[in-house]
Structures are given as structure tokens and as C-alpha cells.
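Colleague: model this:
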Amino acid sequence: MFTGNKGEWSECYTFLKLLGEGRLYAADAELNKIPDIYYPIIKIIRDEACGKKDYIHRENVIVVDGDTNRTVLEISADDCVRKATYIYDRIIKSKGPSFAIPQIEAFLNELKFKKLKAKSADKSDIRIVVYDLNTGMKPTLGFSIKSRLGGLSTLLNAGKTTNFIYKVTGVNIDAKMVEEINSIATKSKIRDRISAIKELGAKIEFIEMASDMFELNLQVIDSLLPSILSNFVLNFYQGRGSSLEELLKIMKEENPFNFDTRFNHNFYEYKLKGFIRDVALGMTPAKCWDGKFDVIRLNLQIRFI
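Modeller: I've put the predicted structure just below:
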């Protein structure tokens, strides 16, 4: 049975809606569709454990085995749109963190789906071959899908590979005190533990990233980026700010890395934007980052007000 959270079902919804409509529309800054600007979709490429499948949009949708180039299915494009609409309705109404939609189980099996979310070696959630009306070219474009139908989506998921390692200096803390601090299990336990450490008069200094790969990836973007991000993280858990805008303002005012700001260069803002851009367009913590974007950049704008 296919089960997934709202984000995973949103990817399935996007796949079926694009496949059925056959058009990839542009949008304005408020994500409103621009009806007159679009790419005609030639096909959507999906990688399954059993091999690649090409979903070709014509009057009907034709499913072709990517290895043998043999047509394995032909279905109505309108049926894809109807199924997408049904999935959308279920996503909106669902209350649980993960759920199934039994009514479309047979349809997804018919489409040769093995999993709800197709496998991918990069940050592209969907790969689409489009026809460029201006140039006549047929590029394959990768897109990362971020859904607003559930909770707020993230650009970078936290995990063992994204941990920052700090050291405590300035005071002698015995084993009993360490145990007491580590036993703090409140809802905001990290902030409360840091607060307890600071109350002892100790300093907390960044040492390194837990993952060598992630640290090197950050250094590819900017050699100081691991240290700069560690400052953001520490200030956040010290309760000094809850948004990037607030934390960036603190960083610019305190200038902990002693940049020459005589001419009002936006050192911290520029470096942070570079990090967000690369995470959005391909960089992941566990894979060597070569600076090549995996997903399509459509008027990406990052503003700090």
C-alpha cells in the first residue's frame, strides 16, 4: 500500500497534474499562475527500482519502458487530472502525519509506481522534458517540489550530518555537573542546557562540524561558512533571535569575524545567501558538492528586510 505524508503525496499530486495538463506554467512572486507563460510538457521521467519509465504527454498519456523503449500503458490524460484532484482533496482533509489513499492504489500500480516517491540521486523531485517555444530546444529540467499543503517545508533537513560541535571553556565542570546539565529534559532542553552552562560563566566555542563532508561542502561555498553558521546556531539556541533576519542583524552589528565594514559591504548577508542558494539548488550534507546546480533556478530571490 502507498503511504506517505502530505509532502510526499504532494509530489504525487504534482506529477499527475502536470502529466494530465501537459503544461508547466510560470508564476508571479505570489505564486499565482501566469496563464500565458508556460512550457509544453513532452514527457516526465521517473526512476523506479525496476528501471526508468517515460510518461509521454500526447492526447493520451503513454508510458514507455526506458530500458526497452516499449510502450507498456496508454491512459487518459483527463484521468490523470481527476486523480490529481482527488489526491489534493485528501491531502487537505487529512489530519495524520502519514496516510494512504486506497481509492487510487490500483491507478498508481497501473502507472508502474513501486513507491510513492521516486528515487533520486540529487535534489530533483521531478524531471521533465519540455519544449521551449522560443528556441525549439527540448531540455530536461529537474525541479525540487516544496508543498504548502501541510507544514512548512525545509530546504535543509537536520540530522547527524548537520551537527555542529562546540567546546566549553572558562570554567571547570566536574562529572556531576555535566550529568546535571545533560539531564535537563525540558521542551526547550538545548536552550536550557546552554543557559545553565552560561550561568556558570563558561564560554561556548565552535570546534568543527560532525560531518567532514558537510564541512568541506560549506567551505566550497565560502571558507568561513562553517564558523559563520555555527554563530547563527549558537545565537539561536541562546534565545537571541528566532529568524534568520534577527540573527543576521545581530551578526552584522557584532561582526564576530572582524570584517572590514568601512564601505558597508554586506559580508554576512552575501555569504548566507550563497549558502541558501546552493542548498536550494543541489547541495546536500552527505554528498560531495561540485557547485553544479541539480534543480532549475526560476527567478530565485532571497531578501532580508
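
Colleague: For the rest of this, base every contact and every neighbour count on C-alpha atoms.
Modeller: Will do.

Colleague: quick one, what contacts the spatially most central residue of the chain?
Modeller: What sits nearest the mean C-alpha location of the chain, by CA atoms, centre = their mean, is Leu155, with 3.2 Å. By CA atoms under 8 Å, 6 or more residues apart in numbering, the contact list for Leu155 reads 276, 279-280.

Colleague: Closest to Lys112 out of the residues you listed?
Modeller: The nearest member of the contacts of Leu155 to Lys112, counting by CA to CA, is Ala280 at 29.5 Å.

Colleague: I'd like the distance between the nearest residue to that closest one once chain neighbours are set aside and Ile276.
Modeller: Excluding its sequence neighbours, the residue lying closest to Ala280 (CA to CA, 6 or more residues apart in numbering) is Leu155, at 5.9 Å. Using CA to CA, to the nearest Å, we find Leu155 at a distance of 8 Å from Ile276.

Colleague: likewise Ile190?
Modeller: Counting by CA to CA, the gap from Ile190 to Ile276 is 24 Å.

Colleague: Then Asn109?
Modeller: Applying CA to CA to Asn109 and Ile276 gives a distance of 37 Å.

Colleague: Which residue ranges of the protein form strands?
Modeller: 3-4, 23-27, 33-48, 51-57, 60-65, 71-76, 99-100, 126-130, 140-143, 164-169, 203-209 (DSSP state E).

Colleague: Most tightly packed of the ones you listed?
Modeller: Most buried of those by mean neighbour count (mean count of other CA atoms under 10 Å) is strand 126-130; its value is a mean of 22.

Colleague: could the strands of the chain go into JSON lines alongside distance to Ser230?
Modeller: Below are these laid out as JSON lines (distance: least, CA to CA, whole Å):
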{"stretch": "strand 3-4", "distance to Ser230": "33"}
{"stretch": "strand 23-27", "distance to Ser230": "35"}
{"stretch": "strand 33-48", "distance to Ser230": "37"}
{"stretch": "strand 51-57", "distance to Ser230": "41"}
{"stretch": "strand 60-65", "distance to Ser230": "47"}
{"stretch": "strand 71-76", "distance to Ser230": "52"}
{"stretch": "strand 99-100", "distance to Ser230": "37"}
{"stretch": "strand 126-130", "distance to Ser230": "33"}
{"stretch": "strand 140-143", "distance to Ser230": "29"}
{"stretch": "strand 164-169", "distance to Ser230": "7"}
{"stretch": "strand 203-209", "distance to Ser230": "7"}
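
Colleague: to compare against the first, here's another:
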Amino acid sequence: MNRGEWGEPYAALRLLGDRKLFLSDEDGNANPNEWMEVLKVVRQETADRLVTYNCNVNDMNVDVVVNERHVSTIPAEYFLRIAESLKEDICGAKGRSFNVSDEVLEFIKGAEMHHLKAKSIEKSDIFISARDPRNSIVRENIGFSIKCEFGENPTLFNTAKASAAKYRISGMNSQLMDRINSIIDAKGHASVTGRCALLRENGCDLSFVGYEYAPRAKCCAFQENLDQINPRLPYVIERMMWNHFMSGQTEIDIESVTNRIITENPCDISLGESKYPYMVKMFLYSAYCGMTASTLWDGRSNVKGGYITVKETGEVVANYALESESFKNFLFKHCYLDFPSTDPKHGDYGRIYEENGEYYFKLNFQVRIK
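Modeller: Okay, the predicted model is just below:
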């Protein structure tokens, strides 16, 4: 598996060894004064295989239960030792995908982790029961998705054909279209910024039409979803893409991009310094809660708890999405725009095309957490 995928069993091992889950502050660091005592870890490996790890209160052992049948008891220190070995294997590995040491694999198998990538249920990769030591309140079966900093930065909002902003071009002809579409970068991929620059140089005017049609939803699902969050949001997201590609601005972190939107005030609103960040935070939070570009979203959240970050240091920290203001601020500070492949099967943008005698151009994006 790749580094991010190995991070999922690592998180489970670490939690069972440490028996503590530290909560993150708004900067993404573990808050040493806020943590939960881990009582139970549950992995739904497949539809018919549920593995539960019960942390014994009276000793430092972990009871392993598969489908309600007790299988074994393992000292918690073993989980911690193997977690450290797995971290060393991940950090020292070469290549995109790799295996780990026989010692780690043997322990993982003995601990009943037969499927290293657990079945994701309502965006949750792992479920935890934990006690808050400050008030002794026990929270049962909190669902977390797992993001790992060992590998690539995790994606918050995935690109899709339906997330593309569509523009109508004036001042275009077939010869110029062919010339612009021939611009590629050093790797042989479409140079979207280069094509946008040539559009500007030739005085072409682009007018925003809307977002792409989503066949499965039988409508422009992304535009409908953004409109549900805030009617101005379709234009805010479009301007974020426009500023990056068409104005030559290099900012990609969400906070800086939003500050530029505040200055431009494309929606001509009052109190933009508070309204624009609020809109963008709601978009990021909605993306985390299950909103996508290709499927109509009813506004209901799939989130049961939040997400766990495996940091580059091996620390495991949690963000509670249910504590939404703090979580929204975290996303706002740590998310950035990323620009995916222009391949027709993926982002499908950056190419001029003709349709019913008119010329069109699309821009697209995704959002990652740094």
C-alpha cells in the first residue's frame, strides 16, 4: 500500500498502545491539555466482519473480539512497539507503494487486522469509545475518518467533471482554438495557465455560464449544492478558480484566496470581511460532511465524529467536526486549492471546444488539507 493507506492500521495500533487520543487545536497540533481516554476501538473490516478492541480498565491488556467472539488478549505495549516499527517502515520506504517488515505483518494478522483498509461507513474509517477525564463522560462509537501526513496531503473536496466552471468565449475562432489547445507543459500535459495567458493576450472575453451538467443527478448538481449552502457561493467558488488561472495570482491557500475575494467583492455585498470567510468555511465544512459535485446534496451531514490525523511525527490527533466552529476554523487555515489532471476522465478542463457554434472553456479544482 502507499504511505497514506498504511497510516490507517498505524492509527489503530497507536491508539491501542497509547490509550490516549489527543485533540487538535486550530493549528492542527495536539493540545496537551485536551485528550480522551480510549476505551474501545472498532474496525468494520467488511460487511460481515466487525473487529472490536476493548481496552481493559484494570490492566494494560487489549481484548480482541471478532463478531462478538473473544479471540485473544494482547498487552497494550505490544501495539505500541509494533506501531513504532510500522512508522519506521513507512518513513524509510522507497517508492509509491511498498510492503512492511514481516514482524509488523505477522503482528497485524495476529491482531485480526485482516483487511488493512477498513470499510468506510458514513465517511468513518474507525470508531472509538472514549472517556473525557475532565468530566468522566463516555462517548460511545465516535466515527472518525483517518488522514495521514506520511503520504500526500489528504483531499477534502474531490474534483469531478461536474465541479468544472464553464465559460463562453467571445473573440475566438477555430485557428486560435487549435493554437491555444496545442500549448503543453514540460511533461506533455495541458498547460492551463499558459492557455489562459494566450486567451488574455488575444483579447478573448470569457463569461461565466455555470457549472457542468452531472448526468447521474440529471442537473448541474454542484451549482445546486453550492446554492443550497449559500446562493452567492457558486460565484465565489468560480472567482477563486478565475483568480488563480486567469489573473495570474499564485495564492492557493484558502485563507489568502478568500482575502483576495474580500478585496474584489464580486458579489457586491456589505461586510464582506465576515461574509466571504463564512461562506467559504461553510463550503469546506459541507465538503467534509459529504457534499460532492456530482450528486445532489440535501444538506444533511454524514459526520458522526470528525477525523484523525496521523502527523509526520507519528502523533495521532483528533479534530471533532461536531465542535463545528473550531473545526471550520481549522479547515479554513489548513486547506488549499489544488488543480487536478485535465484528463477528460478526471477534471476535464483547460481545453477550448466548440458547441452549437459557440466556443467554451472550463476551469476546475480540488481542495486538499495541508
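
Colleague: what's the TM-score for these two chains?
Modeller: Laid over one another, the chains give 0.84 as their TM-score (TM-score structural alignment, normalised by the length of the first structure), with 295 aligned residues with a CA RMSD of 2.6 Å.

Colleague: quick revisit: what's the matching residue for the residue nearest to Ala280 of the first structure over in the second structure?
Modeller: Following TM-score structural alignment, the counterpart assigned to Leu155 of the first structure within the second structure is Leu156.

Colleague: next one: Leu200 of the first structure
Modeller: In the second structure, the residue matched to Leu200 of the first structure (TM-score structural alignment) is Asn202.

Colleague: Its match: how many residues sit nearby?
Modeller: 11 (other CA atoms under 10 Å).

Colleague: Report the contact partners of it.
Modeller: Listed by CA under 8 Å, 6+ apart, the contact set of Asn202 of the second structure is empty.

Colleague: do Thr193 of the second structure as well
Modeller: By CA under 8 Å, 6+ apart, Thr193 of the second structure lies in contact with 245-246, 248.

Colleague: What of Ile146 of the second structure?
Modeller: Contact partners of Ile146 of the second structure, counting by CA under 8 Å, 6+ apart, are 7-8, 11, 124-126, 307-310.

Colleague: Tell me how far it lies from Lys117 of the second structure.
Modeller: Counting by CA to CA, the gap from Ile146 of the second structure to Lys117 of the second structure is 11 Å.

Colleague: With Ala165 of the second structure instead?
Modeller: Per CA to CA, Ala165 of the second structure is found 34 Å from Lys117 of the second structure.

Colleague: Same question for Phe222 of the second structure.
Modeller: Shown here: Phe222 of the second structure relative to Lys117 of the second structure, a distance of 29 Å by CA to CA.

Colleague: Which one's more surrounded, the two?
Modeller: Neighbour comparison, Phe222 of the second structure and Lys117: the larger count goes to Phe222, with 29 against 18 (by other CA under 10 Å).

Colleague: what sits against the residue mapped onto that one from the first structure?
Modeller: Counting by TM-score structural alignment, Phe222 of the second structure corresponds to Phe214 in the first structure. Residues in contact with Phe214 of the first structure (CA under 8 Å, 6+ apart) are 161-162, 284-287.

Colleague: what about the helices in the stretch 101-250 of the first structure?
Modeller: Applying DSSP state H, counting those that start in this stretch to the stretch 101-250 of the first structure gives helices spanning 105-110, 175-182, 189-199, 212-221, 225-237, 244-254.

Colleague: List the contacts of the second one.
Modeller: Right, helix 175-182 of the first structure. With CA under 8 Å, 6+ apart as the test, helix 175-182 of the first structure has contacts from 193, 196-197.

Colleague: Export those residues as a markdown table, with columns for neighbour count and distance to Lys43 of the first structure.
Modeller: Rendered in a markdown table, the data for the contacts of helix 175-182 of the first structure read as follows (neighbours: other CA atoms under 10 Å; distance: CA to CA, whole Å):
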| residue | neighbour count | distance to Lys43 of the first structure |
| --- | --- | --- |
| Arg193 | 21 | 53 |
| Ala196 | 15 | 57 |
| Ile197 | 20 | 57 |
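
Colleague: number of nearby residues for His244 of the second structure?
Modeller: His244 of the second structure: 18 neighbours (other CA under 10 Å).

Colleague: no no, Ile137 of the second structure
Modeller: When neighbours are defined as other CA under 10 Å, Ile137 of the second structure has 11 of them.

Colleague: same thing with the one 10 residues further on?
Modeller: Lys147 of the second structure has 26 neighbours, counted by other CA under 10 Å.

Colleague: For Glu323 of the second structure, see how far away it is.
Modeller: The gap separating Lys147 of the second structure from Glu323 of the second structure is 18 Å, by CA to CA.

Colleague: what's the answer for Cys196 of the second structure, then?
Modeller: Using CA to CA, one obtains 41 Å as the distance from Cys196 of the second structure to Glu323 of the second structure.

Colleague: Arg19 of the second structure maps to what in the first structure?
Modeller: For Arg19 of the second structure, the residue aligned by TM-score structural alignment is Gly22.

Colleague: Surely its match touches Ile56?
Modeller: No - using CA atoms under 8 Å, Gly22 of the first structure is not in contact with Ile56; the gap is 9.2 Å.
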